[in-house]
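Colleague: From the sequence below, what's the structure:
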Amino acid sequence: MKDILTTAEAAQLLGISTRTAQLWVESGQLPSWKTPGGHRRIPRQAVFDLIERPLQQQSGVRAHAIILAAGGRGDGWRSAGLPGLGLLLHVAEGLQQVREWLTLTPPMLIVVEHADEAERKKLVASLSNDGRFAQTTIVSLTMTRSGTPVLREPQRVRLGMLPDVAATSAAVVEHLMKTGRHDLDFAFRTPWNERARLAAVRDSGLLGSAPDPGFDRLVRLAAHAVRAPIAMFTLVTQDEQWFKSRTGFDGSTTPRDWAFCNETLVANELTVIEDLSKAPQFSQNPTIAQPYGFRFYAGAPVRDPLGFALGSTCVIDVKPRRLSANEREALGTIADAASNLIRLRALEREIT
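Modeller: Sure thing, here's the model as predicted:
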């Protein structure tokens, strides 16, 4: 009996379609790795573990948002996004695609436009009554304009759907940022999913862990790729940023309110600050002054298998500068490689 399976073989054992198995692999739900030829391989034991503990019995959520957009509004949602929430976005205008996504670990957020239409209303009702989605916030957008959000129960809300997608997105973000964050009191910006993100950092097994040559190589590659004197792989906790790997910097931690990576966590994408001395949010940051004299920052999120940004792969320089398109791509690719390495290390821990 083979210990290693292809995606198709894993799908056959699980009794699901190959496409669904691919979705589980892409989301990190089904552990895997990629061969040099680009093919996915899956440990047979991981499939058996999934059979013994089905997805429906797994707890937690992933750092994703699923948007069921109204007809013709999908591109508008992809453009507007849901800034500041810390979630990876999936947008579809059809129910079938959304149902496929919902077979994965539940997302933190589901937004349904035209939620007063029969089929979409039925979807919202079924999700609200499904225990798998108890930790998922479900936002129903209807054409019935309401001056204030209608809260049906915790994490279930109905808002008015606006003609402009960007305005609708802004209304959703504004409501979510006002609710569910009452116990968070930081002097700097944090994403909406900060509480869950902090839990993911704690659960990663990376904090305080021994040096890892794999991460060290990626950090050195980042410094080389963008010609920066300092590069780091940071993990951002509630109180500090801890450097899992670093080059060009002596300390192993800094207070979190020194962390430029806070901006990367909020943006949830590659973030470049060309001149830190001109950024108002860093006017009191000690690293802008001597002996550090930092002037440039660029960081890309490093994620766990469920999509939570644990920190970033970042580079720092002591002079203002810009990144070329190739340098941006390189830094993003290196951060993705660090995310894949996190998934591999988690898989190795499960196997052993």
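
Colleague: Going by C-alpha atoms from here, please, whenever you check contacts or count neighbours.
Modeller: Fine.

Colleague: got the residue ranges for the helices in the protein?
Modeller: Ranges of helices within the chain are 7-14, 18-27, 44-52, 74-80, 95-101, 118-128, 165-178, 194-203, 213-226, 261-267, 325-351, based on DSSP state H.

Colleague: Select, out of these, the one closest to residue 316.
Modeller: With C-alpha to C-alpha, the closest approach to residue 316 among the helices of the chain belongs to helix 213-226: 8.7 Å.

Colleague: Check the offset of that closest one from the chain's centre.
Modeller: Relative to the mean C-alpha coordinate of its chain, helix 213-226 is positioned 22 Å out (C-alpha atoms, centre = their mean, to the nearest Å).

Colleague: now the angle from that helix to helix 325-351?
Modeller: If you take axes from the mean of the first three to the mean of the last three C-alpha atoms, to 10 degrees, helix 213-226 sits at 180 degrees to helix 325-351.

Colleague: Point out the most buried one among the helices of the chain.
Modeller: helix 261-267 (a mean of 24; mean count of other C-alpha atoms under 10 Å).

Colleague: Identify all contacting residues around it.
Modeller: Residues from elsewhere that reach helix 261-267, judged by C-alpha atoms under 8 Å, 6 or more residues apart in numbering: 83-86, 188-191, 234, 236, 270-271, 299-301, 309, 311-312, 314.

Colleague: Alongside the first, I'd like the structure of this one:
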Amino acid sequence: MATEDDPILTTRDAAALLGVSVKTAQTWIEQGQIESWKTPGGHRRVRASAVNGLRDRLGNRRHASTIIDSAVALVVASDARLPTYVEAAAAAGLRAIGQSDPLNAMLDAGIAMPAVIAVELMAGDWERQSMCRRLLHSRDLAHTRMLLVTDMPAARVKADLGTMSRVKLLQSPADKPAFATALVSCLALTSSDGDDALSYPVAANEAARLRAVERTGLVDSMNDPEFDEVVQLTAEMLRVPISLMTLLTPDRQWFKARWGLNAHETPRPWAFCNFTIMQNDVFVVENAAVDPLFNANPLVVNEPRIRFYAGAPLRDAGGNALGALCGIDRQPRVIDATQRRRLVNLAALASDRIALLKGTRLNRWVKGA
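Modeller: Next up, the predicted model:
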């Protein structure tokens, strides 16, 4: 049975705590590097102490003062509890911003673009409840998860806020270990109704990543023959009917270039590329129909009925992942090492072209053209 000092974590929680991809965490668990067990439903579970033990052995303990790209956590709580929660967030490796006033908290959220917002929300606190509702329905904060430390039942919170897909509840009062663990788990939060097709991982530097996407000036821009050529080459190289160059905004997966598909965008929660941008290498799904991460995804169940996916991240000069270059097939398949390498090379070419366009635009502005 879980204790407050050693809670039970999912594989995604473990991945977030270790700062690695879910796939890497799964591999380590299967190899026995993290002691685990299976639930009656067949899902792996681990103890926080086991995950922290591996993190210590890897020499990978994170400190907020030294990790520039750690996730930003906005903590909104009473003056009495705020120092405790901010300290817990910092101990978890997050860059914590503390605020007790709801209006100032909303201003901070708009500036910092936090990956997670933790709110002490008690029954009858209508001001903070209104703040939570506005933050959850903000398009600019569509990537943000929310942790509510509350004395209210889940049904009451859902009725008040109207959505729970990005919300995690923690019973009040919460001690430091429970608060820190819940914050970290929010970074890999799944949909509250268990629909994995509507869940996706969020990068620790998501706020910086979104700003980098905006700086490209490419979202909703006109077609560009140079990028159209890249997706065509990708489709031919992978021998697939569909290829896309995607950019991931707070709420959309927008296609800067596409081959074999008429759609211009999808909702971001549907995007396979959410997982690609968490990798440095190629992300491959050989058969989405039997993959538990994707088998209920609308793009798998309905048109274009994705079965195979292979993607490589697109990055700017600062290393921020902007989106992905990917190939898609309606049939299950595999790719070899040569195709993986060429996909990485084509993604690097597309990234260079993005940087070139951005540089050209900046030069025009400087010259006043």
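
Colleague: sorry, back to before: can you lay out the helices of the first structure as TSV showing distance to residue 286 of the first structure?
Modeller: Output for those, formatted as TSV (distance: least, C-alpha to C-alpha, whole Å):
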stretch	distance to residue 286 of the first structure
helix 7-14	50
helix 18-27	39
helix 44-52	47
helix 74-80	34
helix 95-101	44
helix 118-128	47
helix 165-178	29
helix 194-203	24
helix 213-226	23
helix 261-267	15
helix 325-351	25
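
Colleague: Tell me which of those helices lies nearest to residue 285 of the first structure.
Modeller: With C-alpha to C-alpha as the yardstick, what comes closest out of the helices of the first structure is helix 261-267 (12.6 Å).

Colleague: In the second structure, which residue range corresponds to that closest one?
Modeller: Aligned by TM-score structural alignment, helix 261-267 of the first structure falls on residues 273-279 of the second structure.

Colleague: Also stretch 45-53 of the first structure?
Modeller: So stretch 45-53 of the first structure sits over no part of the second structure, by TM-score structural alignment.

Colleague: Off-centre distance for that stretch?
Modeller: With C-alpha atoms, centre = their mean, you get 25 Å for stretch 45-53 of the first structure.

Colleague: thinking again about what came up before, from the contacts of helix 261-267 of the first structure, list the buried ones, please.
Modeller: Neighbour counting with 16 or more other C-alpha atoms under 10 Å marks 84-86, 190-191, 234, 236, 270-271, 299-301, 309, 311-312, 314 as buried within those.

Colleague: can you map out the strands along the stretch 1-150 of the second structure?
Modeller: Ranges of strands in the stretch 1-150 of the second structure, per DSSP state E, counting those that start in this stretch, are 8-9, 36-38, 44-47, 72-76, 95-99, 116-121, 145-150.

Colleague: okay if I get the ones you listed as JSON lines plus distance to residue 366 of the second structure and mean neighbour count?
Modeller: Shown next, in JSON lines, are the strands of the stretch 1-150 of the second structure (distance: least, C-alpha to C-alpha, whole Å; neighbours: other C-alpha atoms under 10 Å):
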{"stretch": "strand 8-9", "distance to residue 366 of the second structure": "51", "mean neighbour count": "21"}
{"stretch": "strand 36-38", "distance to residue 366 of the second structure": "57", "mean neighbour count": "14"}
{"stretch": "strand 44-47", "distance to residue 366 of the second structure": "54", "mean neighbour count": "20"}
{"stretch": "strand 72-76", "distance to residue 366 of the second structure": "32", "mean neighbour count": "26"}
{"stretch": "strand 95-99", "distance to residue 366 of the second structure": "34", "mean neighbour count": "22"}
{"stretch": "strand 116-121", "distance to residue 366 of the second structure": "36", "mean neighbour count": "26"}
{"stretch": "strand 145-150", "distance to residue 366 of the second structure": "38", "mean neighbour count": "24"}
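
Colleague: what's the closest of those to residue 65 of the second structure?
Modeller: strand 95-99 (7.8 Å).

Colleague: quick check: stretch 222-230 of the second structure aligns to which part of the first structure?
Modeller: Under TM-score structural alignment, the match for stretch 222-230 of the second structure is residues 210-218.

Colleague: ok, residues contacting the matching stretch?
Modeller: Under C-alpha under 8 Å, 6+ apart, the answer for stretch 210-218 of the first structure is 233, 244, 245, 246, 334, 337, 338, 341.

Colleague: okay but residue 286 of the second structure is in contact with residue 333, surely?
Modeller: Yes. At 5.4 Å, residue 286 of the second structure and residue 333 qualify as touching, with contact defined as C-alpha atoms under 8 Å.

Colleague: Could I get the contacting residues of the residue lying closest to residue 284 of the second structure once chain neighbours are set aside?
Modeller: Closest residue in space to residue 284 of the second structure, ignoring its immediate chain neighbours: residue 310 at 4.4 Å, by C-alpha to C-alpha, 6 or more residues apart in numbering. Applying C-alpha under 8 Å, 6+ apart, we find residue 310 of the second structure in contact with 282, 283, 284, 285, 326, 327, 328.

Colleague: Please verify my assumption that the third one contacts residue 312.
Modeller: No. With contact defined as C-alpha under 8 Å, residue 284 of the second structure does not count as touching residue 312 (9.1 Å).

Colleague: With residue 263 of the first structure as the reference, measure out to the residue nearest to residue 89 of the first structure when sequence neighbours are not counted.
Modeller: Spatially, and ignoring its direct neighbours in sequence, residue 89 of the first structure is nearest to residue 65 (5.0 Å; C-alpha to C-alpha, 6+ apart). In this view, residue 65 of the first structure and residue 263 of the first structure are 20 Å apart by C-alpha to C-alpha, to the nearest Å.

Colleague: And for residue 317 of the first structure?
Modeller: Separation of residue 317 of the first structure from residue 263 of the first structure (C-alpha to C-alpha) stands at 17 Å.

Colleague: Next: residue 255 of the first structure.
Modeller: Residue 255 of the first structure is 15 Å from residue 263 of the first structure, by C-alpha to C-alpha.

Colleague: Residue 312 of the second structure -> the first structure?
Modeller: Under TM-score structural alignment, residue 312 of the second structure pairs with residue 300 in the first structure.

Colleague: show me the contacts for the closest residue to that match other than its chain neighbours.
Modeller: In this structure, residue 300 of the first structure finds its nearest non-sequential neighbour in residue 270, 4.2 Å apart by C-alpha to C-alpha, 6+ apart. By C-alpha under 8 Å, 6+ apart, the residues touching residue 270 of the first structure are 264, 298, 299, 300, 301, 328, 332.

Colleague: Since that was my last question, I'll sign off now.
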